[in-house]
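K.L.:
A structural model of the following input is requested.
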Amino acid sequence: MTEHDDVHPRGIPAASSATAATSASSREARPVRNAATDDGVSVRQRLLDQALALICKRGFNGFSYRDLAERVGVKTSSIHYYFPTKEDLALEAVNEYSARIARHIASIDTALPIREQAEQYLAPWRSGCKAEQVCLAGMLAAESESLPPSVHAALQGFHRLNEEWLAGLLERAAAEVGDLPEGTTAEALAKVLFGALQNGLVSARLFGQTDRVEPAAGLLLAAVSRHGQQLAASVPHAVKTAA
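P.N.:
The predicted structure follows:
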């Protein structure tokens, strides 16, 4: 016997057809948490993936829940079910983006040659540049005044994740190929390099040039090479004054 039969299994009359229809309608209108789509990806994950794409392209203030709903093929009420406010969505987007980058960084074997480690770190920056894809953290940082403290903290964490890894790479390089340029520290140089990579992605979109990240990539590779001392002549003031 199914839920659509007229009699309850224990002989109690089932609800009227009108009541049953209303109940069924309510169930259909209410999203099922983490319900999967035809491709096996949960609705929540599809919303998050499309939100990441929209933020990277338009920024936090450049799209609405209606835009997101149209991309995923759901009602806006479904988005509110998973992400009650747009600020909630922004926080989850930053956390997801940070987690992906963290996994990439963690996958880099520190036993590899230093230059190879740098090349692997640069891979997503280069692919993003070719796709004219601005870093999500860089895009949101420019709109930080309209974002809550929780998102600020998540964005700061993303910056620290990258800067600390780069500083560690530079320190390992210094131990292998010699000291860093005079008057610099690994921490200061890491901030300069990370900022340069971010700018490369932004300017790639502005100029429509898919190689705009290469100058920053070249600086990083020079910094971890035996010719890294030449870097002092390239960015002396920026490195020495980086906070």
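K.L.:
C-alpha only now, for contacts and for neighbours.
P.N.:
Fine.
K.L.:
which elements pack onto the longest helix seen in the chain?
P.N.:
Using DSSP state H to define each element, the chain has its longest helix at helix 149-177. Packing partners of helix 149-177 (3 or more C-alpha pairs under 8 Å, 6 or more residues apart in numbering; DSSP states H and E): helix 86-106, helix 114-130, helix 136-141, helix 186-207.
K.L.:
for it, which positions count as buried?
P.N.:
Using 16 or more other C-alpha atoms under 10 Å as the test for burial, helix 149-177 gives 151-152, 154-155, 157-159, 162-163, 165-174.
K.L.:
quick check: residue 166 touching residue 190?
P.N.:
Yes - here residue 166 reaches residue 190: they are 5.3 Å apart, a contact under C-alpha atoms under 8 Å.
K.L.:
second chain to compare with the first, below:
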Amino acid sequence: MIRTQKPYVRLENITKHFGTFTALHDVSLSVPTGDVLAIIGPSGSGKSTLLRCINFIEPPETGVVTVGDVTVEGGSKVSRSELRRLRRNLGMVFQSFNLFPHMTVLRNVSLAQERVLGRSRQEADAISMQLLSRVGLADKAAQYPIRCSGGQQQRIAIARALALDPKVMLFDEPTSALDPELGLEVLAVMRELADSGMTMIVVTHEMSFAENVSDHVAIMADGRVLEYGPSRDVIRTPQSARAKQFLRAVNER
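P.N.:
Sure, this is the predicted structure:
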């Protein structure tokens, strides 16, 4: 379903360099509230860098990032309070799970709520159990991450991100480290989030998810957005030669 609400995330003219290498060239994108944007493209095209620029893990040299009512300019001095306000709206799930191995699954989900949101342990644990139930892992609450499969650990990471009540979820190739069956577990949770109306930006190589779950697709290559539009249109009828080359390679793999 294509939505037309006011953009909740807006990226304007984002540029990012690593030394003499230009990772992002003047990238602009908008994501409406409740929209799911899939970002696809060849390795090294700047997809993950763009995601990290949204929450200023990698501050852009130029451009403007707006999330909700928070606007931060690249290349300017950004205060800690500005970063907190920006990141308060964002949850992020990485390729690696980044769970604390010495803490139970429940503590992994509850700890940030207590530290960041000031919730009591009892309140945080109650919310954590609701979220673990949502991702199908309430029975793992007392286990340690080492006892969980890769797919389960990634679902725990999703629950941990959701526990901070983000308005937008960022996913950086969340299934790339998983075998196909475990990846399906994670994609099922992401599909449920999409169906619930969560605004999401997903860097992915999962073409079925990009075509069938996301509302819009952006194809990136060489640090630029080549094409952007409704998912099925972009994937089935790409316009640029480079986008056609990439999708042909994906389909023939």
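K.L.:
please state their TM-score.
P.N.:
Overlay of the two chains. TM-score (TM-score structural alignment, normalised by the length of the first structure): 0.30; 116 aligned residues with a C-alpha RMSD of 5.4 Å.
K.L.:
now the longest helix of the first structure and helix 86-106, what's the angle there?
P.N.:
Using axes from the mean of the first three to the mean of the last three C-alpha atoms, to 10 degrees, the inter-axis angle of helix 149-177 of the first structure relative to helix 86-106 is 10 degrees.
K.L.:
rewinding a little: now the helices and strands packed on helix 149-177 of the first structure in CSV, with mean neighbour count?
P.N.:
Listed next are those as CSV, based on neighbours: other C-alpha atoms under 10 Å:
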stretch, mean neighbour count
helix 86-106, 17
helix 114-130, 18
helix 136-141, 21
helix 186-207, 20
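K.L.:
so for residue 240 of the first structure, which of the ones you listed sits nearest?
P.N.:
Residue 240 of the first structure lies closest to helix 186-207 among these, at 7.0 Å (C-alpha to C-alpha).
K.L.:
and the closest one, what does it pack onto?
P.N.:
Going by 3+ C-alpha pairs under 8 Å, 6+ apart, helix 186-207 of the first structure lies up against helix 114-130, helix 149-177, helix 214-223, helix 236-241.
K.L.:
out of the ones you listed, which comes closest to residue 76 of the first structure?
P.N.:
helix 149-177 (22.3 Å).
K.L.:
that closest one vs helix 186-207, what angle?
P.N.:
Computed by the same axes, to 10 degrees, the angle separating helix 149-177 of the first structure from helix 186-207 equals 120 degrees.
K.L.:
got the angle between helix 149-177 of the first structure and helix 114-130?
P.N.:
Using the same axes, to 10 degrees: helix 149-177 of the first structure against helix 114-130 is 140 degrees.
K.L.:
show me where the second structure has its helices.
P.N.:
With DSSP H as the criterion, the second structure has helices spanning 47-54, 80-88, 105-112, 121-134, 150-162, 180-195, 207-212, 231-236, 241-252.
K.L.:
now mean neighbour count and distance to residue 29 of the second structure too, for those helices, in CSV please.
P.N.:
Conversion of the helices of the second structure to CSV gives the following (neighbours: other C-alpha atoms under 10 Å; distance: least, C-alpha to C-alpha, whole Å):
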stretch, mean neighbour count, distance to residue 29 of the second structure
helix 47-54, 22, 10
helix 80-88, 15, 17
helix 105-112, 24, 30
helix 121-134, 18, 30
helix 150-162, 24, 23
helix 180-195, 16, 19
helix 207-212, 16, 17
helix 231-236, 18, 15
helix 241-252, 14, 17
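K.L.:
let me have those in JSON lines, extended by distance to residue 72 of the second structure.
P.N.:
Listed next are the helices of the second structure as JSON lines, based on distance: least, C-alpha to C-alpha, whole Å:
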{"stretch": "helix 47-54", "distance to residue 72 of the second structure": "10"}
{"stretch": "helix 80-88", "distance to residue 72 of the second structure": "8"}
{"stretch": "helix 105-112", "distance to residue 72 of the second structure": "24"}
{"stretch": "helix 121-134", "distance to residue 72 of the second structure": "30"}
{"stretch": "helix 150-162", "distance to residue 72 of the second structure": "22"}
{"stretch": "helix 180-195", "distance to residue 72 of the second structure": "27"}
{"stretch": "helix 207-212", "distance to residue 72 of the second structure": "28"}
{"stretch": "helix 231-236", "distance to residue 72 of the second structure": "28"}
{"stretch": "helix 241-252", "distance to residue 72 of the second structure": "31"}
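K.L.:
ok, now how distant is residue 93 of the second structure from residue 30 of the second structure?
P.N.:
Distance, residue 93 of the second structure to residue 30 of the second structure, by C-alpha to C-alpha, to the nearest Å: 20 Å.
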